[in-house]
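> Pasted the sequence and its predicted model underneath.
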Amino acid sequence: MTSKVRTVTFDTQDPHTLATWWAKVLNGKLGDDDFPGDPGVSVTTDSMTLLFWQNPDPKAVKNRLHLDLEPNTTRDEEVEWLLTLGATVYDDWRAPDEREPNAPAGSGYVVMLDPEGNEFCVLRGTSERATTS
């Protein structure tokens, strides 16, 4: 037997606001029946559905699961754009640096936080991967 992932669910204090933010990031669409104040709001993209479910508890520890984004632009352009949307940089693992021995120049990733503090990574874009693979 096998299963497939139907949705990835985030606990959030404000489902509609965080879902709207992620819809911008992923060029996704909110459900037609999702409105401010709803306890659950979905975002559908070409490849997945994210569900944002209301939980009044504040985020207290590091995520045990996170998304890795591969932008259709460069990693650095995507990071800059995400900063304008309200994301913050949590940790920067872009090469060249000593933390990633033998990594090709321009490799690595950036760990960012969404507006509620959920971690996600921004990888190199598709075109960048093609030039260093």
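It's in. Numbering: from 1, shown residues only.

> drop to CA atoms for contacts and neighbour counts, all remaining ones
Fine.

> Quick check, Gly125 in contact with Val79.
No. Counting by CA atoms under 8 Å, Gly125 does not reach Val79; the two are 11.0 Å apart.

> between the two, who's got more neighbours?
With other CA atoms under 10 Å as the criterion, Gly125 and Val79 differ in neighbour count, and Val79 comes out ahead with 22 against 18.

> Alongside the first one, take a look at this:
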Amino acid sequence: MSSLVRHVTIDCSDAYTLASFWAQVLDAKLADDDKPGDPEAVVDSPGASLLFLQVPEGKTVKNRIHLDLRPLDRTRDEEVERVIALGATLVDDRRRPDGTGWAVLTDPEGNEFCVERSQAEHEATQRPAE
């Protein structure tokens, strides 16, 4: 039998605080036993489980892996504004005038992630089949 991905693990300086941010972004919850000061925290969401591990060193370079978010019940631009209000920072705006593209943001500890168009937005820009 093959392996399954159990968690996507993110190193950070404050596991509980960063996990709390991502729980809000993903409309998910922290594990019941996670509390402030814990060296690890888990966010379980329908798409993926995120494990945040406290490490002594800070982030120094661009992530080699990142999350791509697709909003379920709002537009890409509404989602960008929502996550900025939660504490994210817009670092590279790749949205195009025709509605395509994405936005690159960072979480409160500087980890990059992208917000793509919703499924409805994607379908609205598809060309009809000939």
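Yep, that arrived. Bear in mind the structure is a predicted one, so any value in this text is a computation, not a measurement.

> Fetch the TM-score of the aligned pair.
TM-score of the superposed chains, computed with TM-score structural alignment, normalised by the length of structure 2, equals 0.93; 125 aligned residues with a CA RMSD of 0.9 Å.

> The closest residue in space to Gly106 of structure 1 that isn't next to it in sequence and Asn27 of structure 1, how far apart?
Computed as CA to CA, 6 or more residues apart in numbering, the closest residue to Gly106 of structure 1 that is not its neighbour in sequence is Ala95, at 5.4 Å. Per CA to CA, to the nearest Å, Ala95 of structure 1 is found 28 Å from Asn27 of structure 1.

> what about Asp11 of structure 1, which SS state?
What DSSP: H, G, I helix; E, B strand; the rest coil gives for Asp11 of structure 1 is strand.

> which SS state does the closest residue to it other than its chain neighbours fall under?
The spatial neighbour of Asp11 of structure 1 that comes closest, neighbours along the chain excluded (CA to CA, 6+ apart), is Trp53 at 5.0 Å. Classification of Trp53 of structure 1 by three-state DSSP places it in strand.

> Contact partners for Trp53 of structure 1?
Thr9, Phe10, Asp11, Thr12, Pro15, Pro39, Gly40, Val41 (CA atoms under 8 Å, 6 or more residues apart in numbering).

> so which of these hold up in structure 2?
For the contacts of Trp53 of structure 1, the subset whose aligned partners also touch in structure 2 (both residues aligned by TM-score structural alignment, their matches' CA atoms under 8 Å) is Thr9, Phe10, Asp11, Thr12, Pro15, Pro39, Gly40, Val41.

> Now do Gly31 of structure 1 against Thr45 of structure 1, distance only.
From Gly31 of structure 1 to Thr45 of structure 1 the distance is 11 Å (CA to CA).

> Equivalent analysis for Pro58 of structure 1, please.
27 Å.

> Give the residue from the two that has the larger number of neighbours.
Thr45 (14 against 11).

> What is the neighbour count of Thr49 of structure 1?
Counted with other CA under 10 Å, Thr49 of structure 1 comes out at 18.

> same check, this time on Leu50 of structure 2
For Leu50 of structure 2, using other CA under 10 Å, the count is 20.

> Surely it touches Val5?
No. Counting by CA under 8 Å, Leu50 of structure 2 does not reach Val5; the two are 10.6 Å apart.

> residue contacts, Trp21 of structure 1?
Leu85.
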